[in-house]
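**Student:** Sharing a model prediction with you, sequence too.
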Amino acid sequence: MVSGFRRSLSMPGSNPSDSPARRRCDKPQHLRSISLPCRSHPTLSHLLDQIRSCPESGPRSPASGLDRIDRLLSALDDLLRLPQTQDALRRRPAWADRVLDGFLRLADAHGSFRSAVVAVEQHHAESRAAIRRRDPVRLDSAVRSHRRAEKELIRLATAIKDIARSPPLICSDAAEAEVAGIVADVMAAAAATLTAVFLGIAAALSSVAGSCSKSSWTAWLSRRPSKKGSEEAEMAAMEALEERMEGLEEGSGRVFRSLVNIRVSLLNILTPSL
């Protein structure tokens, strides 16, 4: 039934009456037959499972978050290949431009994130070298770079977090409502998880910068007994950052390609063949 399918779209802990598909088209007297396969269909069932697998509290680690997003987008790509999905999209519904814009914003933000990851890895190597060589000038430069990267990641998180709370998409019939609800859920889950990933790395950078900045140049050049403890704290913060950065470059590359592929697939469906 339609209502049962719509309930399956809701995220864990949500009210069935608040599911995206229901909010987007709640006029049963005008609905025609459902065009998408039933929720037991392997492709649709797998996608709904991937949506539910994105925890509201955020991923355990940035790398695991990127892995979840990659699987989520891969499942959406499979759904977009179904004729029923393409038929609903080919009419170029009013909400299509918002969906295209949403995935473009996610791809742009993620592209900037990839650049930030490369820069952070370089700054991190500089920080380690500065600590080993007890070079306060070099360390201070690396700390400033970490601060800039932290601010950039917070900016990126702010730029996409509203995608997870976008207003309802306006639908003309049940077929559009189904597709719109699923795509909106995927965008919301991807945006929320990416936001958590960005902020998680930003928090680790803040910890490293804060730990390193506690050592003034005088402390570095002196031979006070507390210097060893300060150095150990700095190295511990850096190791924590390394754990969060592990696998990010590869994972971010996969997610970026998936985001681009989704947008290309949508454009191919929505754009009439010449």
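**Tutor:** Thanks, I have the structure now.
**Student:** From now on I want contacts and neighbour counts done on CA atoms only, so please keep to that.
**Tutor:** Will do.
**Student:** what are the ranges of the helices in the stretch 101-250 of the chain?
**Tutor:** Under the criterion DSSP state H, counting those that start in this stretch, the stretch 101-250 of the chain contains helices at 136-160, 174-213, 217-221, 226-245, 248-270.
**Student:** Confirm for me that Ile131 is in contact with Leu139.
**Tutor:** Yes. Between Ile131 and Leu139 a contact is recorded at 6.9 Å, counting by CA atoms under 8 Å.
**Student:** Which one's more surrounded, those two?
**Tutor:** The residue with more neighbours, out of Ile131 and Leu139, is Leu139; 25 against 18, by other CA atoms under 10 Å.
**Student:** Spatially, which residue comes closest to that one, not counting chain neighbours?
**Tutor:** Ala130 (5.1 Å; CA to CA, 6 or more residues apart in numbering).
**Student:** Arg254: neighbouring residues, count only.
**Tutor:** 16.
**Student:** ugh, wrong one, I meant Lys228
**Tutor:** Residues near Lys228, counting by other CA under 10 Å: 12.
**Student:** let's bring in a second one:
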Amino acid sequence: MVTGLARLKSVLDSLDDVLQLPQTQDSLQNDVVEKLLEDFLRFVDAYEVFHGVLLGLRQEVSSAQVAIRRKDNSKLGLYVKAHKKFANDVAKLVGTLTERSNEVVKPDDEIYIVVRDACRLTASISEAVFGGMSGSFGPGRRPIWAGLGLGIRKARKEEEGVGEFGKVVKGVESLLEFRKRKSNNNNNNDSNREEVKMGVLKGMQEMEECVGEMERESEKVFRSLISNRVSLLNILTHA
């Protein structure tokens, strides 16, 4: 996901360079520019929501780590609820870019083709990023704490981490369940609970790093999308 966002920014920066070329401004017709403005408004809205989800998620993960150390079960319960809300918000984003207006393109015009392909690539990468994030919130394909203490994978291996965010929240639920069954006379239970606690904390730390990196990259994409819209508006204004 992080790699996808970085590549998307490169695509958008290249597109912005193309949009500022004099030959591009002379070639693009008003109806095409207006359609592109609509598409980019949809992109901007989607990434504004996405960035908000990432920011909120990182803050909740940070608070949850404090709650674990302080044994504050009520705040951990709130984290589980917030996690599910973020999962729903990202799932909704996956379908926001599927509705696209009919393209108005001159197939024999190189400028039109370049702009069209860049927009298609923007939509495709965005859908993949949102879909990957949505999958990370899922329950995963293995038992949640089959390997205690492993945590989630690093951000640079995010493509291998399908369901990993979901595993963290499942770990929190397991920790809450342990605390409900707390028995002062059961040393094995105390040992297992501590092992789960350490595994959850490690997973949350890595999750916080991963989300923070995605947050930074999504902000860059958002700014590039705004820049592209400004270039399109300039074309329309000077047409």
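**Tutor:** Noted; the coordinates are in hand. These figures come from a predicted structure and were not determined experimentally.
**Student:** Got a TM-score for the pair?
**Tutor:** Once superposed, chain against chain, the TM-score is 0.75 (TM-score structural alignment, normalised by the length of structure 2); 205 aligned residues with a CA RMSD of 2.4 Å.
**Student:** do you know which of the helices of the stretch 101-250 of structure 1 lies nearest Ala21 of structure 1?
**Tutor:** Closest of those to Ala21 of structure 1 is helix 174-213, at 4.2 Å (criterion: CA to CA).
**Student:** can you give me the angle the closest one makes with helix 226-245?
**Tutor:** 160 degrees (axes from the mean of the first three to the mean of the last three CA atoms, to 10 degrees).
**Student:** Mind giving me the packing neighbours of helix 174-213 of structure 1?
**Tutor:** helix 20-24, helix 42-52, helix 62-80, helix 83-90, helix 96-133, helix 136-160, helix 226-245 (3 or more CA pairs under 8 Å, 6 or more residues apart in numbering; DSSP states H and E).
**Student:** And Arg138 of structure 1? What does it align with in structure 2?
**Tutor:** Correspondence of Arg138 of structure 1 to structure 2, assessed by TM-score structural alignment: Lys75.
**Student:** Return the residues in contact with its match.
**Tutor:** Lys75 of structure 2 makes contact with Ala64, Ala67, according to CA atoms under 8 Å, 6 or more residues apart in numbering.
**Student:** ok, now with 10 Å
**Tutor:** Residues near Lys75 of structure 2 by CA atoms under 10 Å, 6 or more residues apart in numbering: Glu60, Ser63, Ala64, Val66, Ala67, Ile68, Lys81.
**Student:** Of those residues, which pair is most distant in space?
**Tutor:** The two members of the contacts of Lys75 of structure 2 with the most space between them (CA to CA) are Val66 and Lys81, at 16.8 Å.
**Student:** if we can go back for a sec, residues that sit against both of Ile131 and Leu139 of structure 1, list them.
**Tutor:** When contacts are counted by CA under 10 Å, 6+ apart, the set common to Ile131 of structure 1 and Leu139 consists of Cys212.
**Student:** coming back round to it: okay, now the residue nearest to Leu139 of structure 1: neighbour count?
**Tutor:** The number of residues packed near Ala130 of structure 1 is 18, by other CA under 10 Å.
**Student:** same check, this time on Ala184 of structure 1
**Tutor:** Neighbours of Ala184 of structure 1 under the rule other CA under 10 Å: 26.
**Student:** What of Lys180 of structure 2?
**Tutor:** Neighbours of Lys180 of structure 2 under the rule other CA under 10 Å: 10.
**Student:** What distance do you get for it to Arg69 of structure 2?
**Tutor:** 16 Å (CA to CA, to the nearest Å).
**Student:** With Asp13 of structure 2 instead?
**Tutor:** Applying CA to CA to Asp13 of structure 2 and Arg69 of structure 2 gives a distance of 44 Å.
**Student:** Same drill for these two, tell me which one is more crowded.
**Tutor:** Shown here are Asp13 of structure 2 and Arg69; by other CA under 10 Å, Asp13 has more neighbours (17 against 11).
**Student:** I figured the more buried one hits Ser231, correct?
**Tutor:** No. Asp13 of structure 2 sits out of contact with Ser231 when judged by CA atoms under 10 Å, with a separation of 11.3 Å.
**Student:** Show me the common contact partners of these two, please.
**Tutor:** Leu19, Leu225.
**Student:** Just among the contacts of Lys75 of structure 2, which is most surrounded?
**Tutor:** In these, the most neighbours by other CA under 10 Å go to Ala64, 24 neighbours.
**Student:** Residue in structure 1 paired with it?
**Tutor:** By TM-score structural alignment, Ala64 of structure 2 lines up with Ser127 in structure 1.
**Student:** dump the residue contacts of its match.
**Tutor:** 121, 133, 135-136, 138-143, 145-146, 208-209, 212, 234-235, 238.
**Student:** Quick check: the equivalent of Gln84 of structure 1 over in structure 2 vs Leu37 of structure 2, distance?
**Tutor:** By TM-score structural alignment, Gln84 of structure 1 lines up with Gln23 in structure 2. Distance, Gln23 of structure 2 to Leu37 of structure 2, using CA to CA: 19 Å.
**Student:** Settle it for me: which of the two has more neighbours?
**Tutor:** Legend: neighbour count by other CA under 10 Å for Gln23 of structure 2 and Leu37, higher for Leu37 (19 against 11).
**Student:** Surely that one and Val230 touch.
**Tutor:** Yes. When contacts are counted by CA under 10 Å, Leu37 of structure 2 is listed as touching Val230 (9.2 Å).
**Student:** Name the residues contacting each of these two.
**Tutor:** Leu236.
**Student:** so stretch 40-53 of structure 2 matches what in structure 1?
**Tutor:** Mapping stretch 40-53 of structure 2 onto structure 1 (TM-score structural alignment) gives residues 103-116.
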